[in-house]
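Provide a 3D model corresponding to the input given below.
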Amino acid sequence: MVLETILAINWSSVGLKAAQLLLSLSILVVLHEFGHYITAKWFKCRVEKFYLFFDPWFSIFKKKVGETEYGIGWLPLGGYVKISGMIDESMDKEQMKQPPQPWEFRSKPAWQRLIIMLGGVTVNVLLAFVIYAMILFVWGEDKIPNKSVKDGVWITDSLMYQIGLRDGDKIMGVNNDTIHYFDDVPKKILFSKGGTINIERDGKPQDIKIPVQLVGDLITKKKSKGKLFLFRMPPIIGKFDKKDTSNAAKAKLQYRDKIEKVDSTPVQFFDQVVAYNDRHRNAVVNFTVNRNGNLLNVPVQIDSNGLTGAPFLTPMEYDSLGVIKVEHTSYSFLASFPAGVKATFTSLKDYIDQFKLILSPETGAYKGVGGFKGMASVFSGTGWDWQRFWEMTAMFSIILAFMNLLPIPALDGGHVVFTLGEMITGRKPSEKFLEYAQIVGFVILMALMLYANGNDWFGWGKGK
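This next block holds a predicted model:
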């Protein structure tokens, strides 16, 4: 089974995604550790090491500048700064046996140690804000008003069909909360934890019950990582890539061809074409297409999955045809900053909502906890998409900030809890206690990492 999975992988796509993930994480790790480094230097702590990735036994590169050794380790699981007099990943017990020195972390007041511990998280939040602001400045923002989706939705996931949604349904809200943008509909449904979808079907209002375990079912049963549904669109052919070898390209279908009939069956929407093709797998189907006002008959081979490979128009192209409305917002350099703040907090709220789902066993969301494979999958595998790259890097920066604040020993959040406890009680935890806590925290983190990556590759949490 593992061998079959490996052989089925498109390694060129995997390499591209891996490269993007590696660059993204390198940026985040370096800047996170820089947050600790700069605050430590601010309070005159000695920083002995600054490393991207971990370096057990040996490092790929290292160079000492002043009192600090800068380097790149070979184990890409994070990075670290080694601050003198601090119990951290290095577990340098010999140093801790020596009398405290003025330049050591343990000699500094609690409030200074707290700031040093929060330095990495603070930089991650600021980084996300800057990235989001620059994304909005460079590319702007596109959103589809929900009210403009006048032909309803095209159900592209079987579980959405199983819970009661149908092609053509207009999704008006979730839990009786009106949804203003179509782009927000999926997350509203997934975060509802057993609420209702408020729809309009054939002009009549209706409620669809959302199963509490919907997220877990999607993770367990979903064969692809496609969308739950799309807006319903007329069957107009999009632009082919120059190297396209799909059956649709081989049949000489052209950009802007509109499919009027499939064999003798009239069609109005793409979902009707796809449904017909799915019933005629491995057969040749005759498309009647309108090309510049002329009706042409085009035979097309349907593959074993019921697909032709025909591309869709982009949302902006459907906007130009009046099918939907795309609201594009451009931001000036100054206007992008408050918009970036809003985007940062929206991203943080969404991640907290996801985290709540994971902590609710009845939702089954824990089955989707993933590691590096899952992280890499969110990047483009067909080309280096800089907008997508920076969007994912900003999101990962928020996740890194949030996860590092969890009160787990060995994470920044664990150190913060101990330091706050010291500030409140006036009693500093013993160094022996902190050493044991560091070990326990490290074991917890390794177990979580093992589970997440095992879930990625072998589906440990997904069941049969």
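
please make it C-alpha for all contacts and neighbour counts, starting now.
Will do.

which stretches in the stretch 301-450 of the chain count as strands?
Using DSSP state E, counting those that start in this stretch, the strands of the stretch 301-450 of the chain run over residues 327-329.

can you show me the helices along it?
Here the stretch 301-450 of the chain has its helices, by DSSP state H, counting those that start in this stretch, at 315-320, 336-358, 372-377, 386-404, 412-425, 431-458.

report the buried residues of the second one.
Using 16 or more other C-alpha atoms under 10 Å as the burial criterion, the residues of helix 336-358 that qualify are 336-337, 339-341, 343-344, 347-348, 351, 353-354, 357-358.

in space, what's closest to residue 333 - neighbours in sequence excluded?
Leaving aside its sequence neighbours, residue 333 sits nearest to residue 137 (C-alpha to C-alpha, 6 or more residues apart in numbering; 5.8 Å).

secondary structure element for the one you found?
helix 110-139 (DSSP states H and E).

what's downstream of that helix, the next helix or strand?
Per DSSP H and E, the first helix or strand lying C-terminal to helix 110-139 is strand 141-143.

list of residues touching that next one?
Residues outside strand 141-143 that contact it (C-alpha atoms under 8 Å, 6 or more residues apart in numbering): 181-183, 326-330.

following up with a second sequence; could you model it the same way so I can compare the two?
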Amino acid sequence: MEILIKASQFILSLSLLIVLHELGHFIPAKLFKTRVEKFYLFFDYKFSLFKKKVGETVYGIGWIPLGGYVKISGMIDESMDTEQMKQPAQPWEFRSKPAWQRLIIMLGGVFVNFVLGIFIYICLMWAYGEKYLPNENLKDGIWVQDSLATKLGLQTGDKIISVDGEKVKKFSDLSLEFINGNKYEIERNGEVISKEIPEDFISQLMDRGKDAGPFLFPRYPFAIAEISEDSPNKNADLKSKDIVTAINGNKITYFDEAQAELDKYKNEEITVTVKRGNETKEVSLKVTNQGKIGVALGALSFDDMQKLGYYDLATIEYSFAAAIPAGFEKSWKTLTDYVKQLKKIFNPNTGAYKGLGGFISIGSIFPEEWSAQTFWNITAFLSIMLGFMNLLPIPALDGGHVVFTLWEMITGKKPGDKFLEYAQVAGFIILIALLLFANGNDVIRLFK
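Got it, this is the predicted structure:
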């Protein structure tokens, strides 16, 4: 059922983005009196799932879910209709229009993607505002329990000040900043220390496996989830959500402090102080020869930890007017972060190519339960990503057509139809290779 919910959200988001992107080409084409022969969601090689002709345009849904297209008369595009290009140019064809009109038609899809992403982020800021843990509010630093964090030179209690000289506003942004960054600064015992992020950090991150979780954590209280069946303390007066605050009278603020205390009392009995709601209790427990008491650590939300006084969360509510610049700022950060990651993918030494994923990877980022806020957040991100990818100067993408049109506007020389045909084929080969590589990565990760 969870897979069905994920897949449904992915298809809905993808369909919305494709239709609106192609609409971005369709509208200016119509405004400039250019004939649009087809408007398709997905590709329709050999046959269509649905099609209907309205006026001069056939609207339809194909069976290959790799995108969509509008077939504009007199344009070398996905259809590769070279026979039409052999005929004399007609006034309603794309090739007969002035270069500036052709440029607007080609940029229409990208423009819609960027505007849609910005619009969604503005609406999200207005509807939900922002609630996050400020990085500066981790007054006692981070919790290091992952070997990758240790390899980076981090220790429990470190306060991460900046990455590449920029202060990190939100704790939730730290992982992404390390992925995109080259060096970081920490405060440890009052001393500021600068460290390099290894060039192959992304490779090491990927090698941990897809279920490894984050490598950076805030420090958590010692909250009990449950007592193990084989625990020597299974009959003790402990309950789920109890917070251990002291061991044999020694104060415990965070879970990471508990193990050092428990190691002092192996094979002994101890007294722990637990907080249960507004009540404080003393409970006698046995410690195993491994320094364990046989309980599972409970997961607390940031809201829970704020109520317990561990962290102060930042909550920002926006009026619609205030949401506009906030939405633009969020969109810009999303775009710049994505560009930084793309640059690392093209550097083999980073190992970032291992993280390149296809449809399975994209589909997996949607949650197992429906959440309107999460769905629109992901859709806004994908819209901006799609807009940028289509701007890349690769033939067969909008960016390739834009480059050829700009060349014509600057030099006054229009590339020949044969050249455009060959460029389109070359672009398709590049795109198919990228698709095979990305989706191949997905398959390999599934088997791993």
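
TM value for the aligned chains?
Overlay of the two chains. TM-score (TM-score structural alignment, normalised by the length of the second structure): 0.87; 430 aligned residues with a C-alpha RMSD of 3.3 Å.

hang on, the earlier thing: kindly indicate which of the contacts of strand 141-143 of the first structure lies nearest residue 430 of the first structure.
Nearest to residue 430 of the first structure among those is residue 183, at 51.2 Å by C-alpha to C-alpha.

tell me the counterpart of that closest one in the second structure.
Aligned by TM-score structural alignment, residue 183 of the first structure pairs with residue 172 of the second structure.

now residue 401 of the first structure
Match for residue 401 of the first structure (TM-score structural alignment): residue 387.

count of residues packed around the spatially closest residue to that match that is not a sequence neighbour?
The shortest distance from residue 387 of the second structure to any residue other than its chain neighbours is 4.6 Å, reached at residue 110 (C-alpha to C-alpha, 6+ apart). The number of residues packed near residue 110 of the second structure is 26, by other C-alpha atoms under 10 Å.

the first structure: which residue goes with residue 110 of the second structure?
When the first structure is aligned by TM-score structural alignment, residue 110 of the second structure is paired with residue 121.

and residue 418 of the second structure, by the same measure?
The equivalent of residue 418 of the second structure in the first structure is residue 432 (alignment by TM-score structural alignment).

likewise for residue 436 of the second structure?
If you follow residue 436 of the second structure across to the first structure using TM-score structural alignment, you land on residue 450.

mind checking how far its match is from residue 462 of the first structure?
From residue 450 of the first structure across to residue 462 of the first structure, the span is 15 Å (C-alpha to C-alpha, to the nearest Å).

still on that earlier bit, quick one: which of the buried residues of helix 336-358 of the first structure is nearest residue 173 of the first structure?
residue 353 (18.2 Å).

could you find the closest non-adjacent residue to the aligned residue in the second structure for that closest one?
Aligned counterpart of residue 353 of the first structure in the second structure: residue 340 (TM-score structural alignment). Spatial nearest neighbour of residue 340 of the second structure, excluding adjacent residues (C-alpha to C-alpha, 6+ apart): residue 180 at 5.9 Å.

next one: that neighbour relative to residue 210 of the second structure, how far apart?
Look at residue 180 of the second structure and residue 210 of the second structure: by C-alpha to C-alpha, they are 19 Å apart.

go on, residue 444 of the second structure?
Residue 444 of the second structure is 12 Å from residue 210 of the second structure, by C-alpha to C-alpha.

sec struct for residue 286 of the first structure, please.
strand (DSSP: H, G, I helix; E, B strand; the rest coil).

tell me how far it lies from residue 399 of the first structure.
49 Å.

of the two, who's got more company?
The residue with more neighbours, out of residue 286 of the first structure and residue 399, is residue 399; 20 against 16, by other C-alpha under 10 Å.

list the contacts of the more buried one.
348, 351.

go again with 10 Å.
Applying C-alpha atoms under 10 Å, 6 or more residues apart in numbering, one finds that residue 399 of the first structure lies in contact with 121, 124-125, 128, 347-348, 351-352, 393, 405.

and stretch 195-213 of the second structure, which residues are buried?
Within stretch 195-213 of the second structure, the residues that count as buried by 16+ other C-alpha under 10 Å are 197-205.

closest one to residue 397 of the second structure out of the residues you listed, please.
Nearest to residue 397 of the second structure among those: residue 202, at 28.0 Å, using C-alpha to C-alpha.

surely the closest one meets residue 353?
Yes. Between residue 202 of the second structure and residue 353 there is a contact under C-alpha atoms under 10 Å: 8.9 Å.

common neighbours of these two, please.
With contacts taken as C-alpha under 10 Å, 6+ apart, residue 202 of the second structure and residue 353 have 341, 344-345 as neighbours in common.

for the match of residue 183 of the first structure, grab the count of nearby residues.
If you count neighbours by other C-alpha under 10 Å, residue 172 of the second structure ends up with 17.

over to the one 3 residues further on?
Neighbourhood size, residue 175 of the second structure [other C-alpha under 10 Å]: 14.

would you agree it falls within a strand?
No. Counting by three-state DSSP, residue 175 of the second structure is not found in a strand; it is helix.
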